[in-house]
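compute the structure for the input listed below.
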Amino acid sequence: MIDKERFIQNCIEAVAEGRGALRELVTEAVSDSAQAMAQLGEPTHAGITPLYRSKDLTIINFVWAPNMSLMPHNHHMFSVVGIYSGREDNVFWRRTDGSIEAEGAKSLGVGDVAVLGRDTIHSVLNPIGKMTCAVHVYGGDFFAPEKPRSLWDHETLVEQPWEVERVKSLFAEAEARFNAWKA
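Predicted coordinates for the structure are as follows:
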């Protein structure tokens, strides 16, 4: 990974070029796990740490708690995901009459990058017993999207409004559950 500030500036300059240009930058950023960790910091807690935010670009450092699962959700913007530590398993979903159903999956390990389209619905699992770290670059404002986002209940697959504060609390709850289990 190049210097964190340079990476952010490169993404700002590349966002107009689209997902392909951002994919190249994220691929470079996660190609050296140790350097990415040095630039972004050793994880101490699970969570969502914004590195940059504007109406057309958000860069986030995600740290997934061990064995954490995040319910199906959408973004209404493209995203580029790069893993620099651990593993992230994605299940992809499609809408049906009144619900969603699984239609595929992709497992990402260190150095892997995935591009998700505007209409992608996915759930995320950290299947391992340690923190997973990933850089996510979004083609919009992740925290205040132009179009309301949705999430789906894990068990019932009922659609609900997506709320960033609820999602942030899920990261803290997953970390607390893991720490309690570990103790």
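
contacts, neighbours, all on C-alpha from now
Will do.

contact partners of stretch 122-132?
With contacts defined as C-alpha atoms under 8 Å, 6 or more residues apart in numbering, stretch 122-132 is touched by 43, 46, 62-74, 83-93.

now swap in stretch 77-87 and tell me
In contact with stretch 77-87 (C-alpha under 8 Å, 6+ apart) are residues 19, 22-23, 26-27, 29-33, 36-37, 107-119, 126-128, 130-140.

show the end-to-end separation of stretch 115-122, please.
With C-alpha to C-alpha, to the nearest Å applied, stretch 115-122 spans 12 Å between its terminal residues.

strands of the protein, start to end?
Residue ranges of the strands in the chain, as given by DSSP state E, are 47-53, 58-64, 69-74, 79-85, 87-96, 99-109, 113-116, 121-125, 132-138, 150-152, 159-161.

let's see this one next to it:
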Amino acid sequence: MSFSLTEFVRSARSAAVETRPVTAVKTLMSQTFADPQSIAKAVGSFISADECLYEDDEVSVYWVRFAPHELVPPHNHRMHAFLGVYEGSEVNLLYRQVESGQLELAKRRVLNPGDTMSIGGDGIHAVHTEGAMPSIGLHIYLGRLSTVSRDLFDTETGRSMPFTDENYQMLLRPLV
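Below you'll find the model as predicted:
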């Protein structure tokens, strides 16, 4: 079966209002990403690193590209997030915040084409690619991502700060 971005967005909207939206979106993601080549063939290229495909109070759907050799700073979403990769390899560094406020690496999870994962509403993660190619995927969030108050974290100081474009650029690091 061929992939349709329009149909994926429609299905995400439907899954988000199910009685058990987390289960419904997880199922949608695993079914969709079972054929990552079909997604890659159907989805065009975008100019920005992330592109909002749809958003309302129940769900946000984004196309996301992570550049090679960059470490996206630790951040939260304050809502359930569902990630799927269809090109490249994406490394997710999952953190927990300890009593002192510092971040402690809890888990490292690599997503290759066809892989999906979910992050709970209180999850904190940083992202980088593996290798010299970007990772490209689709993300679903259970809520309006563009308006929620989110945090970025400085891994060196443990300090949290509002997720703004300026703070994001300040904390974006080359991957060494």
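
got a TM-score for the pair?
The TM-score (TM-score structural alignment, normalised by the length of the second structure) is 0.87; 170 aligned residues with a C-alpha RMSD of 2.2 Å.

report the contact partners of the aligned partner of Asp56 of the second structure in the first structure.
Using TM-score structural alignment as the criterion, Asp56 of the second structure maps onto Ser54 of the first structure. By C-alpha under 8 Å, 6+ apart, the contact list for Ser54 of the first structure reads Gly140, Asp141.

for Phe143 of the first structure, see how far away Ser54 of the first structure is.
10 Å.

find residues that contact each of the two.
Residues touching both Ser54 of the first structure and Phe143 (C-alpha under 8 Å, 6+ apart): none.

mind listing what the residue nearest the centre of the first structure touches?
Centroid check for the first structure by C-alpha atoms, centre = their mean gives His136 as the closest residue, at 5.1 Å. By C-alpha under 8 Å, 6+ apart, His136 of the first structure lies in contact with Ile59, Ile60, Asn61, Phe62, Ser79, Val80, Val81, Gly82.

wait, isn't Val9 of the second structure in contact with Glu55?
No - using C-alpha atoms under 8 Å, Val9 of the second structure makes no contact with Glu55, being 9.6 Å away.

joint contacts of these two?
Taking C-alpha under 8 Å, 6+ apart as the contact rule, Val9 of the second structure and Glu55 both touch Val61.

what's the counterpart of Gly101 of the second structure in the first structure?
Per TM-score structural alignment, Gly101 of the second structure is aligned with Gly98.

once you drop chain neighbours, what's closest to that match?
Leaving aside its chain neighbours, Gly98 of the first structure sits nearest to Val158 (8.0 Å; criterion: C-alpha to C-alpha, 6 or more residues apart in numbering).

Trp152 is in contact with the one you found, correct?
Yes - with contacts counted by C-alpha under 8 Å, Val158 of the first structure reaches Trp152, the gap being 5.2 Å.

out of these two, which sits in the more crowded spot?
Just comparing Val158 of the first structure and Trp152: by other C-alpha atoms under 10 Å the higher neighbour count belongs to Trp152, 22 against 13.

looks like that one contacts Trp93 (just checking).
No - the criterion here is C-alpha under 8 Å, and Trp152 of the first structure misses it with Trp93 at 10.3 Å.

common neighbours of these two, please.
Common neighbours of Trp152 of the first structure and Trp93 are listed as Pro72 (criterion: C-alpha under 8 Å, 6+ apart).

leaving out chain neighbours, which residue sits closest to His139 of the second structure?
Spatial nearest neighbour of His139 of the second structure, excluding adjacent residues (C-alpha to C-alpha, 6+ apart): Leu83 at 4.6 Å.

Phe8 of the second structure versus the one you found, what's the distance?
Where Phe8 of the second structure is concerned, Leu83 of the second structure sits at a distance of 14 Å (C-alpha to C-alpha).

who's more crowded, these two?
Legend: neighbour count by other C-alpha under 10 Å for Leu83 of the second structure and Phe8, higher for Leu83 (21 against 16).

trace that one over to the first structure, please.
Under the alignment (TM-score structural alignment), Leu83 of the second structure pairs with Val81 in the first structure.

what do you get for Arg65 of the second structure?
Using TM-score structural alignment, the equivalent of Arg65 of the second structure in the first structure is Val63.

burial count for its match?
For Val63 of the first structure, the neighbour count with other C-alpha under 10 Å is 23.

cool, and Leu5 of the second structure?
15.

Val25 of the second structure now?
What Val25 of the second structure shows, counting by other C-alpha under 10 Å, is a neighbour count of 26.

any idea how far Gly101 of the second structure is from it?
Distance from Val25 of the second structure to Gly101 of the second structure, by C-alpha to C-alpha: 31 Å.
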